[in-house]
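Participant: just need the structure, nothing else, for what follows:
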Amino acid sequence: MLEELSAQELNAAMEANSVGYLTYFAARTPGMRVVDEGDLLLVDSGVASDTFNYICRAQLNVNQVQARTQEAISYFTARGLPVAWWVGPASQPGNLGVYLEQAGLDAVEVDEGMIADLRALPRAVTAPEDLSIQRVSSSQQLEQFAQAVSRVFEPPDTNVHLFYKRVEAVALSQDGPLRLFLGYWRGEPVATSAVFLNAGVAGIYSVATAPHARKRGIGTALTLTALQDAQAVGYTIGVLQASGEGQRIYQRLGFRTICLFKVYQ
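Facilitator: Model prediction:
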C-alpha cells in the first residue's frame, strides 16, 4: 500500500519498473540484446533510434566511472546506434550526469517521477463521446499503435514502425505484464498508452496523442484506462515519468512528484 512505503522504497519500485520496461522487448526478441554488466545495463534493439536503445541502472564505482562510462557509450558507437542514457534516483554515483557530460553526452530531458494511489482514481474523465479505447490484440492494431506513437516526432519517426514490427510477438502477448491501449477518435487511431506491471507497481508508458487530436482529454482517458486495467488485477500504486507537457494530465488523475529522471544523449 502506498502509505506503507517509504520514499526510498517508492523510488526503488519506480526505477525497477522502468528498468523492467526498458529491457522487456529486447530480452524476448531475437536479434535484440540486453547486456547486464552488473554495474550497468545496456539495451540494444538494433534499431537506429535512441528511443529504443538505452543505458540504465548505473551502479558505478567512483574510481571507475569515467572508464565505464566511455566503455558503455563505445559499445553503441561501434554498432552505429544512437543511445539514450537514463539516470534515475538510484543511479550511482550521485553526480553521474557530470561524467556523462564530460563524455560528450547532453542532458536532453528531465522527467518528474510521479506516483498515485490507484484506489483514488476518478471513475471517468471528460473526453469526446466518439472516443473508443481498445486493448491492442492484433497485428493491424499494433501497426496503428506504432503509427500513433510515431506522430509524436516531427517528422514522424519510421523507426517506431520498424521496432514494433520486430517485437510483434512480444507486444501482442495477452498474458504478459505489458498491456498496450489504442484510442480511436471518429474512427481514426490517434492516441496510445501502455501499462507495465512489475516490481509491485503499475508503470505508465507510451502516452501519445496525434497533434490534431490534442487538448480534448483523449490522452487523459487513455492513461486512466491503463491505470484502471492495472487496478482491476490488484495493483494499488501507479508510477510514471512525466515530461513538462504531461504533468498536468497526470496531476488531474492524482499523481504527485517524488523524484526526477534525466535522459542524456
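Participant: can we go C-alpha only for contacts and neighbour counts from here?
Facilitator: Noted.
Participant: quick check: the closest residue to L180 other than its chain neighbours vs D157, distance?
Facilitator: Residue nearest to L180 in three dimensions, not counting chain neighbours: A194, with 4.4 Å by C-alpha to C-alpha, 6 or more residues apart in numbering. Distance, A194 to D157, using C-alpha to C-alpha, to the nearest Å: 19 Å.
Participant: these two - which one has more neighbours?
Facilitator: Taking other C-alpha atoms under 10 Å, A194 and D157 do not tie; A194 has more neighbours (24 against 17).
Participant: wait, R135 sits on Q174?
Facilitator: No: in terms of C-alpha atoms under 8 Å, R135 does not count as a neighbour of Q174; the distance is 9.4 Å.
Participant: those two: which has the busier surroundings?
Facilitator: Between R135 and Q174, counted using other C-alpha under 10 Å, the more crowded position is R135 (20 against 13).
Participant: ranges for the helices of this structure?
Facilitator: Under the criterion DSSP state H, helices of the chain are mapped to 7-24, 65-78, 96-102, 139-150, 158-166, 168-171, 218-232, 247-252.
Participant: which other helices and strands does the third one contact?
Facilitator: Using 3 or more C-alpha pairs under 8 Å, 6 or more residues apart in numbering; DSSP states H and E as the contact criterion, the neighbours of helix 96-102 among helices and strands are helix 65-78.
Participant: run a quick neighbour tally on P177.
Facilitator: P177 - counted by other C-alpha under 10 Å - has 15 other residues nearby.
Participant: related to what we said a few turns ago, among the helices of the chain, which is nearest D111?
Facilitator: Checking the helices of the chain against D111 by C-alpha to C-alpha gives helix 247-252 as the closest, at 9.1 Å.
Participant: what's the closest one packed up against?
Facilitator: Packing partners of helix 247-252 (3+ C-alpha pairs under 8 Å, 6+ apart): helix 218-232.
Participant: please provide the structure for the following sequence as well, for comparison with the first:
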Amino acid sequence: MEANLAEHACHLHRRTDGMTVTETDDLMIADSGIEGDAGTFNIVANACFAPDEVKNRLSLTAFKLRLTGRAFSWRAGPNSADVPFGSVKLTAGQREAAMWSHTADIPVPGLHPDLEIRRVRTPEELADYARILAAGWNPPAVTVVEFYDRVVPSALAEDCPGHYLIGYHHGEPVSAGELFLHAEVAGIYNISTLAAFRRRGFGGAITLAAVDSARAAGYDIVATRASAESEPVYRKLGFRADGWFTEYPVPIVPLEDRGYTTREQLVSLGFEHVHVENDRYDGPQTGVADISGVSHYFVRLNSLFEDGDEFSVWPIDDESLALEQEAWRLYVKAWDAGDQKPARLTELESLLEARRTTPPASARTIFAHWRFDERDARHDANGPTYMMRWR
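Facilitator: Here you go, the predicted model:
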C-alpha cells in the first residue's frame, strides 16, 4: 500500500518538465515545483530508514525540504509509523485509516440511474476532473487545476498507470476518482463529489466503478485511505482497516528564520555561484550568476514570492565576464577599505552599462530563489555571500 501511494505521488512528475522526483532505497520525494502548493503535489513517502540512520536521514531530509521554499506533505504509512517526526519539529496532521479488500469481496456495481461514469480520455475531461478535485478546498485550489493542466500528456498516455474516472449527472461533471495500478495493488484515490451533489451515492458509485476496473485489470487487492467520516462507508462496501496513514506537513520556513547555510549544502540543493552583484534592493536585482554551469547576466523583473523572483537572463561572453569580475574586485576592495570609487571602476561601469541592463532578443525569463551561505560578510572577491537556484 505504501509503495502504491509513493508511486502515485510521483509518476506524473517523472514525465513532466519542471517537476522532479528524488528516489533512494529508503525514501521518495516528489516536487511539483508549483509555488503555493500546500503539499498536495509536493510529497514525501515510502520512508524505510535503517534503524541506525533514522535520525540522520530524517533531519537531513527535513532540512532540505524546508529550504526549497515550497510546502511539502510527508505521508507516513504503517511501515514508517515509528519514524520520530517530532525530533525535527514535524507535527502530525490529518490521519486516515489504511483500508483494503480483495476485489472479489466487493460487490459488482450496478448502473447508477443518475450518474454516467466514464474514464477520462481527453484534455477537456481531465480539466473537468481537476475542477472537481479543486472544489474540495475553499476557495477552490488553483494549484490543483494548474497541476493537471501541466501533466495532460502524461496523464492521458496509454501506458499511464493512473485511470481517471469522472461521473456526469445529466451531462454535468459532478464526481471524480482515480484508480492507480502499482505494486500488485489497485489504489483508489481522490474520490470527490461537488458539494451540491453529495449524499446521492455518487462517491460510492465512483468507488465501485474503480474496483470493477481493478478486477477487469486482474488485480486481487484494492486499497484506499479513509477519513473518520468516510471509513464507515468503505467498511459497508467491504473494505477493512489495517493501520494508519498520517500526514506530517513540512511548512515553508520564512527566509528570515533560515539563517546561514554552507555552500556545500546549497550546492547539494541545486544552488549555483553568483559572480557579481551590480544592483541590490530587497534581494539581487542585477548581476552575473551561473545557470546550469554557464555564466549569465540577470536582471530582476519583479518580486512575486516571499523568496523567489522573476528574472530576465542571457549568457555573458568571456570578455564581459572578465571585465565584470575585475569591476567586482575593485568594488569589494574599495568597500572594505572605505575608499572612494577608483577611476578604473568608473571606467568599467561606463563600458559595461548597456551590456548589463539591456537584455537581447534571445533572453529567457526564468525564476530564482536565493540563499545566503556561511560567509560572515556581505561579499568577498569571489562574489556576494549568497547563491541562486534557477528553474
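Participant: TM-score, when you put one on top of the other?
Facilitator: Once the chains are laid over each other, their TM-score by TM-score structural alignment, normalised by the length of structure 1 reads 0.87; 247 aligned residues with a C-alpha RMSD of 1.7 Å.
Participant: and the residue nearest to L180 of structure 1, what does it touch?
Facilitator: By C-alpha atoms under 8 Å, 6 or more residues apart in numbering, the contact list for A194 of structure 1 reads 178-181, 204-207, 223, 226.
Participant: from A223 of structure 2, how far off is the aligned residue in structure 2 for it?
Facilitator: A194 of structure 1 maps onto E178 in structure 2, with residues paired by TM-score structural alignment. Relative to A223 of structure 2, E178 of structure 2 is positioned 12 Å away (C-alpha to C-alpha).
Participant: overlap in contacts, the two.
Facilitator: I188.
Participant: for the spatially most central residue of structure 1, which non-adjacent residue is closest in space?
Facilitator: Residue closest to the average C-alpha location in structure 1 (C-alpha atoms, centre = their mean): Y205, at 4.1 Å. Closest residue to Y205 of structure 1 apart from its sequence neighbours, by C-alpha to C-alpha, 6+ apart: A194 at 5.0 Å.
Participant: V44 of structure 2 -> structure 1?
Facilitator: V44 of structure 2 maps onto I55 in structure 1, by TM-score structural alignment.
Participant: likewise for I166 of structure 2?
Facilitator: Per TM-score structural alignment, I166 of structure 2 is aligned with L182.
Participant: spit out the contact partners of its match.
Facilitator: Per C-alpha under 8 Å, 6+ apart, neighbours of L182 of structure 1: 133-136, 141, 144-145, 189-193, 222.
Participant: and the residue nearest to T51 of structure 1 when sequence neighbours are not counted, what does it touch?
Facilitator: Of all residues not flanking T51 of structure 1 in the chain, A84 sits nearest, at 7.2 Å (C-alpha to C-alpha, 6+ apart). By C-alpha under 8 Å, 6+ apart, the residues touching A84 of structure 1 are 50-51, 53-55, 263-265.
Participant: could you redo the last one with a cut-off of 10 Å?
Facilitator: 43, 49-56, 73, 105-108, 262-265 (C-alpha atoms under 10 Å, 6 or more residues apart in numbering).
Participant: now swap in E184 of structure 2 and tell me
Facilitator: By C-alpha under 10 Å, 6+ apart, the neighbours of E184 of structure 2 are 1, 3-4, 218-222.
Participant: same check on G167 of structure 2?
Facilitator: G167 of structure 2 is in contact with 114-120, 128-129, 173-177, 192-193, 202-203, 205-206, counting by C-alpha under 10 Å, 6+ apart.
Participant: now it: how far from D31 of structure 2?
Facilitator: Counting by C-alpha to C-alpha - G167 of structure 2 and D31 of structure 2 are separated by 29 Å.
Participant: quick revisit: buried ones among the contacts of L182 of structure 1?
Facilitator: 133, 135-136, 141, 144-145, 189-193, 222 (16 or more other C-alpha atoms under 10 Å).
Participant: tabulate those residues (CSV), appending distance to S91 of structure 1.
Facilitator: What follows is the buried ones among the contacts of L182 of structure 1, written out as CSV (distance: C-alpha to C-alpha, whole Å):
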residue, distance to S91 of structure 1
I133, 36
R135, 34
V136, 33
Q141, 36
Q144, 35
F145, 32
P189, 37
V190, 35
A191, 32
T192, 29
S193, 27
L222, 30
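Participant: which one of the residues you listed sits closest to L100 of structure 1?
Facilitator: S193 (30.5 Å).
Participant: which residue, other than its chain neighbours, is closest to the closest one?
Facilitator: The nearest residue in space to S193 of structure 1 (C-alpha to C-alpha, 6+ apart) is V207, at 4.3 Å.
Participant: which SS class is Y297 of structure 2?
Facilitator: When classified by DSSP: H, G, I helix; E, B strand; the rest coil, Y297 of structure 2 comes out as strand.
Participant: for the residue nearest to P140 of structure 2 when sequence neighbours are not counted, give me its contacts.
Facilitator: Leaving out its chain neighbours, the residue that sits closest to P140 of structure 2 by C-alpha to C-alpha, 6+ apart is A134, at 5.0 Å. Contacts for A134 of structure 2 (C-alpha under 10 Å, 6+ apart) come out as 128, 140-146, 192, 194.
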